[in-house]
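In: pasting the structure only:
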């Protein structure tokens, strides 16, 4: 086989798996027109049509499916062997992509992994911020972070942080002007700072628990809405309303008096952050180093 055909076959496999020239081009870091030209040239050399193209979709032909079934095991064997060679080196190396919310990245991931990056120059970590339940395969991430240890089948969950508590906070100036809510239900009469979830675009319903352990979900209203937690806290410090934020995040402002908590009896603790990753994840020296660094002692 002509050597340059290898890159063309990689390009074909990417388009066939993604079912999209746009997504495959982004995955391969090439332009869509260059990728289209590559596939056309490959089909001309083989004398076969490998992909069926419509205005809305791309799908392998029967010949394309047959070729893809041959290529995938070969590419996987090559990748496994290259990874084994990489792992045989004395120094861990490789890239680990982790998807998490901003608060987890700032409060847990970065403090634990910053020393790792200094100790192991060959290890690279890419942080992807997302508030949704991310599909790791679709996002091309090695692991994700979420509250609790409940994950889908085929995933492993590992605790990386202590139990957490969401608390309701406001500035002294806000309480002086609007009073202090006595119950979660009273929040409907207060200005509150909302958080919009990226998963489905809805506003986060504030979660509390009564003395009998029953869940209370309160929909709040206010002038300001953000899609990450740090601006929510900043707005609360500035007196724009009440906010529901992680207690550990708020603690410096609670200590300084810039924020004051309320409704504490209604704010229960819950399982903290866990790292989740596929049970069939191909381990690498870099991933092993990251796992060990993040594991909660």
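Out: Received it, and whenever you're ready, just let me know what you need. Everything quoted here is computed from the prediction, not taken from an experiment. Residues are numbered from 1 along each chain as shown.
In: please make it C-alpha for all contacts and neighbour counts, starting now.
Out: OK.
In: tell me the contacts of the residue most central in space within the chain?
Out: The structure's the chain has its C-alpha centroid closest to residue 99; by Cα atoms, centre = their mean the separation is 2.5 Å. Each residue near residue 99 by Cα atoms under 8 Å, 6 or more residues apart in numbering is listed here: 127, 128, 129, 130, 134, 141, 143, 144, 145.
In: neighbour-wise, give me the winner out of the residues you listed.
Out: Using other Cα atoms under 10 Å as the neighbour test, these are led by residue 145, with 26 neighbours.
In: next, that one: secondary structure please.
Out: strand (DSSP: H, G, I helix; E, B strand; the rest coil).
In: can I assume it is in contact with residue 97?
Out: No: the pair residue 145 and residue 97 fails to qualify as a contact (Cα atoms under 8 Å) at a distance of 11.3 Å.
In: roughly how far out does stretch 145-152 sit from the chain middle?
Out: On the basis of Cα atoms, centre = their mean, to the nearest Å, the separation between the geometric centre of stretch 145-152 and that of its chain is 12 Å.
In: same check, this time on stretch 77-85
Out: Here the centre of stretch 77-85 is set off from its chain's centre by 27 Å, with Cα atoms, centre = their mean.
In: how close does the closest residue to residue 160 other than its chain neighbours sit to residue 102?
Out: For residue 160, the nearest residue in space outside its immediate sequence neighbours is residue 296; the separation is 4.4 Å by Cα to Cα, 6 or more residues apart in numbering. Look at residue 296 and residue 102: by Cα to Cα, to the nearest Å, they are 19 Å apart.
In: out of the two, which sits in the busier spot?
Out: For residue 296 against residue 102, the residue with the higher neighbour count under other Cα under 10 Å is residue 102, and the figures read 17 against 13.
In: what number of residues lie near residue 120?
Out: Applying other Cα under 10 Å, we find 14 residues neighbouring residue 120.
In: ok, and here's another one to check against it:
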């Protein structure tokens, strides 16, 4: 039996996962035309269509999906084994891909892992800024960073930050025009800056708790955003009351640019966790990342 061209199979797996010849070509470091020819050649030799192409997207056919499920993880295992072989080298090497929020990146990951890159120049890090709960296995991430309450139970979860708190705040100019709320329910009469979640696309219900009593409040206002940094900017501009992690507001509150409200309704909760599949065979580079982030 003639041997299959593994490069063509890898090309198929990459296109199927990326859903785009352009993105897959970038991942593989080849031209889009060469990638298209490789897929066409593979389909011709197998005498079956593997990918359904439209002007906007590429997706596996039924046969392609079966092939992807059968061989996709094999390439992942090969890549993981090659990474593991770097243990035999003097210096760990390889790429570690992590999905996280911009706040976690700026406050935790860059301060701790930037030092790691200086010490181990053969290690590369790739960060995906995303507020949704990415499927790190399907999307081929080594790990993710999310708040502890939002991690699947089948993952290894390592705490990498102390407990966190949320904070509601607005500018002095806003409160010069509106009375400060004294209970979470008062927020329904205020102009609030909403956050749209990446997971289900809904608007985040602000979560409060005091003396064991929990309240989720649906707020309304002139602005909807999906990044916390821009929410802070909107609050500073006097556009309404915002609700983000406490330390994102902290310097502005300390210097009087923002006024905090409802502080007694904001208890602490589980902080950031690094999570990854329990069945994953960690590479030396990934082990160093874990050790650098460990509390």
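Out: Perfect, thanks for sending it. As the structure is a computational prediction, the values presented were derived from the model and not from experiment.
In: TM value for the aligned chains?
Out: Counting by TM-score structural alignment, normalised by the length of structure 2, the TM-score of this superposition works out to 0.85. Behind it: 290 aligned residues with a Cα RMSD of 3.1 Å.
In: how big's the offset between the helix or strand the residue nearest to the centre of structure 1 falls within and structure 2?
Out: Per DSSP states H and E: residue 99 of structure 1 is located in strand 94-100. In the superposition with structure 2, the aligned residues lie an average of 0.9 Å away from strand 94-100 of structure 1, counting by mean Cα distance after the TM-score superposition for structure 1.
In: just want the angle from that strand to strand 143-147.
Out: The directions of strand 94-100 of structure 1 and strand 143-147 differ by 30 degrees, with axes from the mean of the first three to the mean of the last three Cα atoms, to 10 degrees as the criterion.
In: contact partners for residue 187 of structure 1?
Out: With contacts taken as Cα under 8 Å, 6+ apart, residue 187 of structure 1 has the following neighbours: 181, 218, 220.
In: for whichever residue in structure 2 pairs up with the second one, what are its contacts?
Out: Just to be clear, that refers to residue 218 of structure 1. Residue 218 of structure 1 is assigned residue 217 in structure 2 as its aligned equivalent, the criterion being TM-score structural alignment. If you count contacts by Cα under 8 Å, 6+ apart, residue 217 of structure 2 has them with 184, 185, 187, 188, 205, 206, 207.
In: 6 Å instead, please
Out: Counting by Cα atoms under 6 Å, 6 or more residues apart in numbering, residue 217 of structure 2 touches 205, 206.
In: ok, now how distant is it from residue 126 of structure 2?
Out: Relative to residue 126 of structure 2, residue 217 of structure 2 is positioned 36 Å away (Cα to Cα).
In: what's the angle from the lengthiest helix in structure 2 to strand 94-100?
Out: When every helix of structure 2 is counted residue by residue (DSSP state H), the longest turns out to be helix 62-84. Helix 62-84 of structure 2 and strand 94-100 meet at an angle of 120 degrees, taking the same axes, to 10 degrees as the criterion.
In: buried residues of helix 62-84 of structure 2, list them for me.
Out: Neighbour-count burial for helix 62-84 of structure 2 flags 64, 65, 67, 68, 72, 80, 83, 84 (criterion: 16 or more other Cα atoms under 10 Å).
In: likewise for stretch 181-197 of structure 1?
Out: By neighbour count, and taking 16+ other Cα under 10 Å as the criterion, the buried residues in stretch 181-197 of structure 1 are 181, 184, 187, 190, 191, 192, 193, 194, 195, 196, 197.
In: what's the neighbour count on the nearest residue to residue 147 of structure 1 once chain neighbours are set aside?
Out: The shortest distance from residue 147 of structure 1 to any residue other than its chain neighbours is 4.4 Å, reached at residue 273 (Cα to Cα, 6+ apart). A count of neighbours around residue 273 of structure 1, defined by other Cα under 10 Å, yields 23.
In: return the residue of structure 1 aligned against residue 255 of structure 2.
Out: In structure 1, residue 255 of structure 2 lands on residue 256 (TM-score structural alignment).
In: still on that earlier bit, the strand holding residue 99 of structure 1 corresponds to what range in structure 2?
Out: Counterpart in structure 2 of strand 94-100 of structure 1, with TM-score structural alignment as the criterion, is residues 94-100.
In: and the gap between the residue nearest to residue 147 of structure 1 and residue 95 of structure 1?
Out: 22 Å.
In: could you find the counterpart of residue 60 of structure 2 in structure 1?
Out: The alignment partner of residue 60 of structure 2 in structure 1, by TM-score structural alignment, is residue 58.
In: that match contacts residue 19, correct?
Out: Yes: at 4.9 Å, residue 58 of structure 1 and residue 19 qualify as touching, with contact defined as Cα atoms under 6 Å.
In: strands of the stretch 1-150 of structure 1, start to end?
Out: 51-53, 58-60, 94-100, 123-129, 143-147 (DSSP state E, counting those that start in this stretch).
In: out of those, which gets nearest to residue 23 of structure 1?
Out: Checking these against residue 23 of structure 1 by Cα to Cα gives strand 58-60 as the closest, at 11.1 Å.
In: contacts for that closest one?
Out: 16, 19, 20, 50, 51, 52.
In: which of those residues has the most neighbours?
Out: Neighbours here are counted as other Cα under 10 Å. On that basis the top member of the contacts of strand 58-60 of structure 1 is residue 50, with 24 neighbours.
In: ok, that one to residue 43 of structure 1 distance?
Out: According to Cα to Cα, residue 50 of structure 1 stands 6 Å off from residue 43 of structure 1.
In: one more: residue 73 of structure 1?
Out: In this view, residue 73 of structure 1 and residue 43 of structure 1 are 21 Å apart by Cα to Cα.
In: same thing with residue 204 of structure 1?
Out: Distance, residue 204 of structure 1 to residue 43 of structure 1, by Cα to Cα: 50 Å.
In: same thing with residue 8 of structure 1?
Out: For residue 8 of structure 1, the distance to residue 43 of structure 1 equals 10 Å [Cα to Cα].
In: ok, now residue 17 of structure 1?
Out: For residue 17 of structure 1, the distance to residue 43 of structure 1 - Cα to Cα - is 17 Å.
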